[in-house]
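**Q** Sequence plus predicted model, see below.
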Amino acid sequence: MNHLVRLALASLLLLAPPAPPSVGEASAQEILPPGPVSELVVETATGVYPFMVELADEPRERAQGLMYRREMARDQGMLFDMGVTRPAGFWMQDTYISLDIIFIGEDGLVKSMAERTEPLSEAVLESGEPVRFVLELVAGMARQIGLKRGDRVRHPSIEAVAGR
């Protein structure tokens, strides 16, 4: 009888699912490496500013974004192509760098911004209106270049959607 109890317990342990990973924990296999970069240009009243950005246009790339990164150069960023024009919401979960999040319409014009976001926050930062693209830059860049609602952002992905 004792042998049967041990066998039953061992079987239960083998069938039990593994413990879920803790919040924010991910294996190296799950984290996507930085992708290729391309030039993006922001045009403001104070000038024309080039940035080298990664493009996140696939669901997995959009889901990860800049999570887990510990640093980013001031002239770098990430451009999200949402695939469709719709209200967008972003959060800073597992994102260690404070960012400026710029919400951009399919016409390439800035619609709204969330500046100097709080790292690791789970608060949802909403676009406030439908957008097609979202640009993430190092915190403070929007103010440094004088970025305002209505300024233009140029990138091959935006130009393709805008028909330019």
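**A** Perfect, thanks for sending it. Numbering: from 1, shown residues only.
**Q** CA atoms for contacts and neighbours, from now on please.
**A** Will do.
**Q** What ranges does this protein have for its helices?
**A** Assigned by DSSP state H, the helices in the chain fall at 2-15, 59-64, 141-144, 156-162.
**Q** for this protein, what spans make up the strands?
**A** In the chain, the segments counted as strands under DSSP state E are 37-44, 47-56, 76-90, 99-104, 110-114, 125-138, 152-154.
**Q** Next, format the ones you listed as a markdown table and append distance to Ala160 and mean neighbour count.
**A** As requested, those are arranged in a markdown table below (distance: least, CA to CA, whole Å; neighbours: other CA atoms under 10 Å):
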| stretch | distance to Ala160 | mean neighbour count |
| --- | --- | --- |
| strand 37-44 | 13 | 17 |
| strand 47-56 | 14 | 18 |
| strand 76-90 | 11 | 18 |
| strand 99-104 | 14 | 26 |
| strand 110-114 | 17 | 20 |
| strand 125-138 | 12 | 21 |
| strand 152-154 | 10 | 20 |
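**Q** alright, now check it against this:
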Amino acid sequence: MLRVMRAFGVARLASAVLALFLCFALQAAAEEKFDTQPLTIVTKDGKSHAFTVELAVTPRQREQGLMNRAEMAEDRGMLFAFGETRQVFMWMKNTYIPLDMLFIAKDGKVRAIKENAEPLSEAIIDSGGPIDYVLELNGGAAKRLGLRPGNRIENELIQSLRKTK
């Protein structure tokens, strides 16, 4: 009987380990991959701030965004491209780092900024009007760099989509 119990315990342990492995494998497979591009923010006084941004251009990439990340380098960000001009609603569900969100029009001009969006919040963050892009940076970047509505975003994706519309 003891042998049967031990064998059953080993089988249960092996099943649990296999289930855990499959869970992690499925989660890893569900993680979207993002291309990157350089992006520059030019302030009204002519100062330039360079970033490398991940591009969220597909519905799945935009849905995942920066969720489940514990940190992001100071010179990094994520650029969401919606493929149309419209009012946008964002949230911070499953996002562990505070973010500044820059709402950007088709012409590359910043229209509005939401500073220090609260991590893990499901509160809706409204663009406040029609826009084409959202740039997410680490919380506090807008204040630290003196970013304001009217600043210009220079980026290959924005330039290429502006020409095709």
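**A** Nice, I can see it. It should be emphasised that the depicted structure is a prediction, and the values quoted were computed from it without experimental measurement.
**Q** can you list the strands of structure 1 in CSV and add distance to Leu66 of structure 1?
**A** Below are the strands of structure 1 laid out as CSV (distance: least, CA to CA, whole Å):
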stretch, distance to Leu66 of structure 1
strand 37-44, 14
strand 47-56, 10
strand 76-90, 7
strand 99-104, 10
strand 110-114, 16
strand 125-138, 8
strand 152-154, 20
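**Q** among these, which is nearest His3 of structure 1?
**A** Ranking the strands of structure 1 by proximity to His3 of structure 1 (CA to CA) places strand 76-90 first, at 54.8 Å.
**Q** hang on, the earlier thing: for Glu43 of structure 1, which of the helices of structure 1 is the nearest?
**A** Of the helices of structure 1, the one closest to Glu43 of structure 1 (CA to CA) turns out to be helix 141-144, at 11.3 Å.
**Q** That closest one vs structure 2, mean deviation?
**A** Compared with structure 2 after fitting, helix 141-144 of structure 1 deviates on average by 0.9 Å (mean CA distance after the TM-score superposition for structure 1).
**Q** From start to finish, how long is stretch 53-65 of structure 2 in a straight line?
**A** The separation between the terminal residues of stretch 53-65 of structure 2, taken as CA to CA, to the nearest Å, is 12 Å.
**Q** chain center to it, what's the gap?
**A** 7 Å (CA atoms, centre = their mean, to the nearest Å).
**Q** So what touches that stretch?
**A** Residues from elsewhere that reach stretch 53-65 of structure 2, judged by CA atoms under 8 Å, 6 or more residues apart in numbering: 31-39, 76-83.
**Q** quick one, what contacts Met78 of structure 2?
**A** The neighbours of Met78 of structure 2, taking CA under 8 Å, 6+ apart as the test, are 53-56, 65-66, 135-137.
**Q** go on, Ile131 of structure 2?
**A** With contacts defined as CA under 8 Å, 6+ apart, Ile131 of structure 2 is in contact with 85-88, 103-106, 111.
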